[in-house]
Structures are given as C-alpha cells and as structure tokens.
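Trainee: Need a 3D model of the following:
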Amino acid sequence: MTDTETPAATYCGRFAPSPTGPLHAGSLLSAVCSYLDARRHNGRWLVRIDDIDPPREMPGASDAIRRSLEVHGLQPDAAVSFQSACRDRHLAAIAELRSRGHLFDCGCSRRDLRRHGRPGPNGPLYPGTCRHGLPAGREARTLRLRVDQERDSFDDQLQGPIRTCLAETVGDFIVRRSDGLPAYHLAAAVDDGGGHITHVVRGHDLLWCTPPQRLIQRLLGLSSPVYAHLPVLVDQHGFKLSKQQGAAPLDDRKPAANLWLALQRLRQAPPAALRRASVATLWQWARSHWQPERLRGLERIVETGTGE
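Mentor: Alright, predicted model coming up:
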C-alpha cells in the first residue's frame, strides 16, 4: 500500500462480499479500505459478488449489497460481476490440477476432520486419511490438493513478512466440495490470479487463506496480486462482527455517519464536523487524507458503539 509498489495505470483492486446477508460495519471497513487504496493509486476498483455457496446465500442479499455500496458512494469502475459466472473456468482449473497429479479423492467428513485434525489457523488440518487412496468402505466426497513441503513467502502490505510451510499451517485442502462446487480457495485463486486483479485488500481473518491461494496460482502458472490484510472489527468479547454472528446490517439511511465511523475505526481521525457532512464531502476528505500506515501490524479493531 505504498506509492512505490505498482504504477497507477496497472492498479486494479476489488471488493468481494459473499451474498449471505447485507453489508455490516465490519464489511464496510473492507470496502472503504480497498476503495481508498485504489483511489490513492489512481487505479481501478471492482466489485465481485462471491456467490459460489448457494446453500448459504440469502435471497435478495446481492441486491442489498449493491444498494448499500451505491448509497455510501462506493461506485465500482465496471459493472458488478458474479463469481458464479466463472464456474466453467474454476472447473477447468480443477481438471488441470487433477491431470497434473496435484489432487486426490477424499472420503472424509467434517466430523472426521474435527475428530482427527490438529488445530490450524483455518481450522483443523487434514490428517492425511485418504492421501494415498480411499480407505476400504469409503467413497469419494471431495477433491483435495496435496500439500507437501511447499513454502510460501510474501510481504503483506499491512501485516509485514509472512513466511510459512503450508504442510504445517494449512495441510491438504479442498478444491472441490462434496456437492461438486468449486471451493473458496480455488475460486478466489483463479479469479484473483493472472494479473487482472493486482491488489487484494481484505480482513485479517483471511490472512491464512492467502498461502493456499498463492499455491494454486503458482501451480496453474498464474501471477499473484499484492495482498494487504486489514484489522477485523470485533465486539468487546473479541468475536468478529460477521453475518454468521448476526451482525446488524448497515443503516442505509445514514451513509455519511457510517462512513465517518468507518474512517474513525480505520484510525484516519476524520474531523467531528464531517460526521454530518455529505457523502461526497466525506469521500473528498478521505481520499486526500488516507494513511493506511496507521493500520500496520493491527489484527483487530474493537467495536465500541457509535463513536459519539
């Protein structure tokens, strides 16, 4: 997120919410941060609805997300895209990985993984039950990518150098789910890789999703974007504000107040007088005063109410 990383003309960022509910205060932080970083570099900012998990999607959520972005002045530089429209590309990537011997059939359930997997930053690590063939009596449920001693190293623009052995932190991970749909790591890696998206600004809770996604990109010959993982918004008990935890949706009737509070939480210190300014005035101030370095090294921001 420095001025020396990427020429402005080549910068392309994105905000990629899942349509599992309306935007809330935590997701607004990601949208604001990614938008301001793109504008700071005179780059492009896109919106992609990551609708690859139909069982978890909420009817009308995609429309609600787009309305919230619009009233908050978060206008993308192209039409909103939908990840589900790229499913053929995702499946082709899975087929290519399989033809090269990187994948194996797995017959394990989530319950099996909880019972036998050791803890990891993305959840229990796969214990390798089906790595060398399905055990007797088991049928294939998912496809996993075989992770050996691959190491990953990248410089996160907010969290600093990230160095890891994937076998120790991620393990063999799913690329095709039991319902036949592409898994999150595979879809995100394909859609963010290859140079179209040059910068990904997202929450710290996704930091350890980056090494497996970068591994997929390397195996497929795709370039990887620059990553920046901003602190996530948590409640006073330390739990991330999320749709799954029932976080309150944004009040679209108060976009300026929402933006002011988001900027305050992002440590940008907006003047109190701007709290009741127009959305356009707030954005004008934010673009000229954006200081992402104030977020370096932070993993979480505690939600303390309205900021009054």
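Trainee: Only C-alpha atoms from now on, for both contacts and neighbour counts.
Mentor: OK.
Trainee: correct me, but residue 44 touches residue 13?
Mentor: Yes: with contact defined as C-alpha atoms under 8 Å, residue 44 counts as touching residue 13 (6.2 Å).
Trainee: who has more neighbours, the two?
Mentor: When residue 44 is set against residue 13 and neighbours are counted by other C-alpha atoms under 10 Å, the residue ahead is residue 13, at 27 against 21.
Trainee: Could you verify that the more buried one is part of a helix?
Mentor: No: per DSSP: H, G, I helix; E, B strand; the rest coil, residue 13 lies outside any helix segment and is strand.
Trainee: let's see this one next to it:
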Amino acid sequence: MGKIIIGILLGILAYFLLALGFVLQKKGIGIFSKERKRSDFILWISGLILININPFINFFALNLATSYIINAISALTIVFTVLLSAIILKEKLFPSDIVNILGIALMIVAITLKTKDASQVMPAFSLSFIFAILPIILFLLILPFMHLASKLKEEGKGSMPAFIKVIIPSITSGSMAGFMVVAMKLLQLHKGTNFSFSYFSSIYLYLFLLNGLVSFIAIQIAYKNGSMIMIAPLQYGFTVLYPIIISLFLFPLKNGFSESFNLFSLTLSIFIFIWGIVSKHSD
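Mentor: Down below sits the predicted model:
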C-alpha cells in the first residue's frame, strides 16, 4: 500500500510539472518571433525542461502503481492547466469551464476504474505500430493547408484557421502523448520494469521518442495560434482518451461488448464536455 501511495504522489507531481511546463512555454512563445525577449527564452526553456522531466517521473510511478491509476491521475493535468493559465497567463476563466473540466476529469477517472482489470499481455507489434503512426499521419495531412489557413485568418473568414492551426494540432499532440504512455508500458512488458541498456534495442522506445518529437512540434503550432484554455482540454482530453480507446484493442476487456459500450458512453460524455469548453474559446 505504501508503494502505491508513493506512486500516486509521483503521478500527481509528474502531471503538475507537465501542465506547468506547457503553460510556461505558452507564456514564452515569443521566442519564435523577431521581437523575442530574454524572458521568453528563459520561460520557454524552463517549460521544455519540466515537460521532459515528466516521462522519467512517470516511469517510476508506473513501477509503483498500475497504469490505470496513473491514467486516472493524468486527468488532473486539465485542472492544473486551466488554473495555471488563469494565474500565469491571465486568460479568462468562464464559470462553465470549471464545470466542464471537472466533468472531463470525473469521466476519465470513471473510464480508468472500469478498465482496471484489463490484461497487460504483450499485443501484436503490427497493431501497436498502426496506433503509433495514426495521429502522426493526421498531423502531417494538415501541414499543406497551413498557409491557406493563415491567409483565411488574416481575412477573418470562417473557422478553418482554428480547425487547422489549433484544434487538429492539439488533438494529434494529445493523442501522440497518450500513445507515449502506452509505449512506455509496452516497453516495460517487452524489456522488464527495471531500466537497462536493453531498452535501446526495443522498437517501442523509438516509437515513444518519435511520438514525443512530433507531439512537441504539433503543440507549438497550437500554442502560437490559440488560447491555452482552449488548447488544454483538447490536448489533455486526447492524452487520456487515445490510450483508453487503443487499449480496447491492445488489451481487450474481459466482458467484451458491455464494457466497451460503457466506455463508449463515457467517452462521448468527455467529447461533450470538451466541446463545451472549445465553443467558449473559439472566437
């Protein structure tokens, strides 16, 4: 029991640092502009360091508590991000945001608890590979439309700019980050829970790193074009949703259809809460 409590505390710390890292990067996003200041550089690099500390803390947390508990804790990232955005970025916080974000967190916790008895046996590599590249492909597909989206944004036409430059990058970044959690678990199943140099011979390590790199690029695009409170529910919602959805295929549930239907209902509820936040911040 003591190990589980330590694992839970490590998980909370990991996702608080992740949220703080992304908020600091958003505040220092001016590092990419011609008018960059020294403070932008310090904030952005500080955020980068915190973001990259997260996987290491998560690795130890996963050794002490189950992946389902850590997935549930990751829902707190949404809450941390919104509160930190209001404090650090001075972004507007609507009363409905609190309701929707708490709803998302509760649904994610419910999903995690419902999947706590799923098996954790090594699945077929081909299936894991497909889920690893799906969000990457979706992100790459929107890149040719970036210039058109920028032009339409300048002209104030339609919602395509937000869809291309904020919504899709946030969703794909979150999905890739979610797969990284699955990849970490697959790496432990493949090479054991004690870190060793044999990890470097595992394809799952490189799928983890590839998703991390592309996720990082995608979220920078979103930060440059949208508000943190709009981005966070999409990014962190899919960080939890994607691994839960693909886990239904990688680690099938014992009761099959009935449990899958319950998960689908909870997932649909999360999308409704997410849309409630996005609709408030899309203007």
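Trainee: Overlay the chains and give the TM-score.
Mentor: Scored against TM-score structural alignment, normalised by the length of structure 2, the superposed chains reach a TM-score of 0.26; 121 aligned residues with a C-alpha RMSD of 6.1 Å.
Trainee: picking that back up, identify the contacts common to residue 44 and residue 13 of structure 1.
Mentor: Shared contacts of residue 44 of structure 1 and residue 13, defined by C-alpha atoms under 8 Å, 6 or more residues apart in numbering, comprise residue 38.
Trainee: Neighbours of residue 186 of structure 1, how many?
Mentor: 24.
Trainee: tell me the contacts of it?
Mentor: With C-alpha under 8 Å, 6+ apart, residue 186 of structure 1 has these contacts: 90, 94, 175-176, 213, 216.
Trainee: one more time with 10 Å
Mentor: Going by C-alpha atoms under 10 Å, 6 or more residues apart in numbering, residue 186 of structure 1 touches 90-91, 93-94, 145, 173-176, 212-217.
Trainee: Give me the subset of the residues you listed lying in strands.
Mentor: 145, 173-176 (DSSP state E).
Trainee: For stretch 108-117 of structure 2, buried residues please.
Mentor: 108-109, 111-112, 114-115 (16 or more other C-alpha atoms under 10 Å).
Trainee: Show me which of these is closest to residue 280 of structure 2.
Mentor: For the buried residues of stretch 108-117 of structure 2, the residue nearest residue 280 of structure 2 by C-alpha to C-alpha is residue 108; the value is 21.5 Å.
Trainee: Report the contact partners of the closest one.
Mentor: Neighbour list for residue 108 of structure 2: 71-76, 102, 114, 237, 240-241, 244, 263, 266-267, 269-270 [criterion: C-alpha under 10 Å, 6+ apart].
Trainee: distance between the helix or strand where it lies and the chain's centre?
Mentor: Assigned by DSSP states H and E, residue 108 of structure 2 belongs to helix 95-114. Mean-position distance between helix 95-114 of structure 2 and its chain equals 15 Å (C-alpha atoms, centre = their mean, to the nearest Å).
Trainee: Next secondary structure after that helix?
Mentor: helix 125-142.
Trainee: Now do the following helix or strand past that next one against helix 125-142: the angle between them, please.
Mentor: Of the helices and strands lying after helix 125-142 of structure 2 in sequence (DSSP H and E), the nearest is helix 146-155. Interaxial angle of helix 146-155 of structure 2 relative to helix 125-142 (axes from the mean of the first three to the mean of the last three C-alpha atoms, to 10 degrees): 40 degrees.
Trainee: just checking, next helix/strand downstream of helix 146-155 of structure 2?
Mentor: Moving toward the C-terminus from helix 146-155 of structure 2, the next helix or strand (DSSP H and E) is helix 160-162.
Trainee: for that next one, packing partners?
Mentor: If contacts are counted by 3 or more C-alpha pairs under 10 Å, 6 or more residues apart in numbering; DSSP states H and E, helix 160-162 of structure 2 sits against helix 146-155, helix 203-225.
Trainee: Give me the distance between residue 184 of structure 2 and residue 27 of structure 2.
Mentor: Using C-alpha to C-alpha, to the nearest Å, we find residue 184 of structure 2 at a distance of 29 Å from residue 27 of structure 2.
Trainee: on that earlier part again, going by distance to residue 59 of structure 2, which of the buried residues of stretch 108-117 of structure 2 wins?
Mentor: Taking C-alpha to C-alpha as the measure, residue 112 is the one of those closest to residue 59 of structure 2, at 18.2 Å.
Trainee: looking at it, that closest one is touching residue 67, isn't it?
Mentor: Yes: Residue 112 of structure 2 is in contact with residue 67 according to C-alpha atoms under 10 Å; the separation is 9.0 Å.
Trainee: Common neighbours of these two, please.
Mentor: Going by C-alpha under 10 Å, 6+ apart, residues that sit against residue 112 of structure 2 and also against residue 67 are residue 73.
Trainee: re earlier: ok, which of the helices and strands packed on helix 160-162 of structure 2 comes nearest residue 54 of structure 2?
Mentor: For these, the distance to residue 54 of structure 2 is smallest for helix 203-225, at 11.7 Å, taking C-alpha to C-alpha.
Trainee: Following element in sequence after that closest one, please.
Mentor: Next element after helix 203-225 of structure 2 (DSSP H and E): helix 228-250.
Trainee: Over to stretch 154-172 of structure 2 now: how far is its first residue from its last?
Mentor: 24 Å.
Trainee: now the buried residues of stretch 108-117 of structure 2 in a markdown table, with distance to residue 209 of structure 2?
Mentor: Output for the buried residues of stretch 108-117 of structure 2, formatted as a markdown table (distance: C-alpha to C-alpha, whole Å):
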| residue | distance to residue 209 of structure 2 |
| --- | --- |
| 108 | 25 |
| 109 | 27 |
| 111 | 27 |
| 112 | 25 |
| 114 | 29 |
| 115 | 26 |
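Trainee: From those, pick the one nearest residue 3 of structure 2.
Mentor: Set against residue 3 of structure 2, the nearest of the buried residues of stretch 108-117 of structure 2 by C-alpha to C-alpha is residue 112 (19.5 Å).
Trainee: quick one: contacts for that closest one?
Mentor: 67-73, 75, 106, 240-241, 244, 263.
Trainee: now those in CSV, with neighbour count?
Mentor: Output for the contacts of residue 112 of structure 2, formatted as CSV (neighbours: other C-alpha atoms under 10 Å):
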residue, neighbour count
67, 20
68, 20
69, 19
70, 25
71, 24
72, 22
73, 24
75, 26
106, 17
240, 26
241, 23
244, 24
263, 22
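Trainee: and which of those is nearest residue 40 of structure 2?
Mentor: Among the contacts of residue 112 of structure 2, and counting by C-alpha to C-alpha, the member closest to residue 40 of structure 2 is residue 75, at 28.3 Å.
Trainee: Show me what the longest helix anywhere in structure 1 is packed up against.
Mentor: What stands out as the longest helix in structure 1, according to DSSP state H, is helix 25-40. Here helix 25-40 of structure 1 touches strand 12-15, strand 44-49, helix 61-71, strand 199-203, strand 226-230, strand 232-234, helix 255-265, helix 279-289, going by 3+ C-alpha pairs under 10 Å, 6+ apart.
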